[in-house]
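Novice: heads up, no residue letters with this:
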């Protein structure tokens, strides 16, 4: 099972969640929202070879944490995964877009200079702007659009630009998300939860709730669950077989 976008450090008891992920043999990408959170979050998973920690600077707090860009630059050589990064065009964050764009542009530039990274990217109500930024830094690495919610035209452009997608139970609970998922290249899809921000059955999603996305994909793709699981594992291995990351 794969959860390619979870905030392990933001659970009330992150050590217990990390241990449970190990027991369940999950592949997890543990994302961070600030560079200053990376070291402590990475320490959660020292004995968990299938859990990797990404270095992030979340767009929703970019205006508050842009001063951590020098720290991001210092830590980048230590990581193969970057996230959560991106842009957020929601009404409550739109006034901070200049700061978001500055941070995102700088992060992409640093990743390109470092030889590319696997990046998990937030693009809520800003898919076109995210794709524009990625087009200006083609050497930044592999872009995985987390919980993509753009238009079908933006999806087609993202596919043309070589983007990947991580999709979870919350996205697949609605008709729009399912319709988008149906058009995504099956060999560029991974599952996620975005826990603990996402709610499942009235509680915060656990990383192992990614199996709900597998079941939904089984319906969307009209394939047995075992076939979906096999495809997702092949996708993960392909993604991480390059220099920008490793399982």
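Specialist: Yep, it's here. From a predicted model like this one, the values you see are computed outputs, not experimental measurements.

Novice: hey, let's count contacts and neighbours off CA atoms from now on
Specialist: Fine.

Novice: wait, doesn't residue 169 sit right on residue 193?
Specialist: Yes: with contacts counted by Cα atoms under 8 Å, residue 169 reaches residue 193, the gap being 6.6 Å.

Novice: common neighbours of those two, please.
Specialist: The contact sets of residue 169 and residue 193 overlap at 209, 210 (Cα atoms under 8 Å, 6 or more residues apart in numbering).

Novice: of these two, who's got more company?
Specialist: residue 193 (34 against 26; other Cα atoms under 10 Å).

Novice: right, and that one touches residue 5 too?
Specialist: Yes: contact criterion Cα under 8 Å: residue 193 and residue 5 qualify, at 6.2 Å.

Novice: quick check, central residue of the protein?
Specialist: What sits nearest the mean C-alpha location of the chain, by Cα atoms, centre = their mean, is residue 120, with 3.3 Å.

Novice: hang on, residue 120 in a strand?
Specialist: Yes: under DSSP: H, G, I helix; E, B strand; the rest coil, residue 120 sits within a strand.

Novice: tell me which residues touch it, please.
Specialist: So residue 120 contacts 5, 81, 82, 83, 84, 85, 143, 144, 145, 146 (Cα under 8 Å, 6+ apart).

Novice: residue 161 now?
Specialist: Contacts for residue 161 were tallied using Cα under 8 Å, 6+ apart; they are residue 135.

Novice: hold the first one in mind and look at this next one:
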């Protein structure tokens, strides 16, 4: 049976259904047969009321024990680089909430994987790191190794798996730590699964 490790679209396939902004939380919580993730994506971190986010996350995680945290993280691409300090504050709130409530976190790290893993490493030193999955993984093998040392898991979609660098990036990740995702393109999931299987036998 197909399972979508990270998606934003309820397509009828079981999987992890992730919010990207506060307004999405009720929607993902209402979908049967999927694991709901509530959070604020780094693209929407600018202008977030940090105190309100912390209160809302605590409230929802206490009321909905099935809810996990995400999608959250850091984005260092040119469009979002200026908001990285705010992204970090918003990320820390979500990691704190996930740790306190024993929930998993789905993390975005586009063009900021090293910065994100440094932040996770610092939390591990404080023994305050929740379980986490790095979605749309396209980081280096060295960063993958660092993330695995911290207990991380990974997911990748067609975009990442079709990259000429996919084999080099993913070959050191054990199959049990790497899953296929569709992100925002549900029809792509079977192809992602196929590409992942092909990589596994190389």
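Specialist: Nice, thanks for sending it over. Keep in mind the model is a prediction, meaning the values are calculated, not measured.

Novice: element containing the counterpart of residue 28 of the second structure in the first structure, please.
Specialist: By TM-score structural alignment, residue 28 of the second structure lines up with residue 41 in the first structure. Counting by DSSP states H and E, the element that carries residue 41 of the first structure is helix 38-43.

Novice: from residue 98 of the second structure, how far out is the closest residue to residue 173 of the second structure other than its chain neighbours?
Specialist: Nearest residue to residue 173 of the second structure, sequence neighbours excluded (Cα to Cα, 6 or more residues apart in numbering): residue 144, at 7.3 Å. Here residue 144 of the second structure is placed at a distance of 22 Å from residue 98 of the second structure (Cα to Cα, to the nearest Å).

Novice: any idea where the strands of the first structure begin and end?
Specialist: 2-6, 27-30, 51-53, 81-86, 117-122, 141-146, 164-167, 189-191, 199-200, 203-204 (DSSP state E).

Novice: show me the contact partners of the third one.
Specialist: Around strand 51-53 of the first structure, the neighbours that count as contacts under Cα under 8 Å, 6+ apart are 26-32, 38, 41-42, 45, 79, 81.

Novice: so what's the residue nearest to residue 173 of the second structure up against?
Specialist: 169, 172, 173.

Novice: give me the aligned partner of it over in the first structure.
Specialist: Aligned partner of residue 144 of the second structure by TM-score structural alignment: residue 155.

Novice: what does residue 175 of the second structure give?
Specialist: Per TM-score structural alignment, residue 175 of the second structure is aligned with residue 186.

Novice: now do residue 193 of the second structure
Specialist: In the first structure, residue 193 of the second structure lands on residue 214 (TM-score structural alignment).

Novice: isn't that match up against residue 191?
Specialist: Yes: between residue 214 of the first structure and residue 191 there is a contact at 7.2 Å, judged by Cα under 8 Å.

Novice: buried ones in stretch 148-162 of the second structure?
Specialist: By neighbour count on 16 or more other Cα atoms under 10 Å, the buried set for stretch 148-162 of the second structure is 150, 152, 153, 154, 155, 156, 157, 158, 160, 161.

Novice: show me where the second structure has helices.
Specialist: Using DSSP state H, the helices of the second structure run over residues 25-30, 50-63, 84-101, 113-125, 141-149, 158-161, 166-170, 189-200.

Novice: residue 43 of the second structure: which of those helices is closest?
Specialist: Comparing these by their distance to residue 43 of the second structure (Cα to Cα), the top pick is helix 84-101, with 8.2 Å.

Novice: quick one, that closest one and helix 50-63 angle?
Specialist: For helix 84-101 of the second structure against helix 50-63, the angle by axes from the mean of the first three to the mean of the last three Cα atoms, to 10 degrees is 30 degrees.
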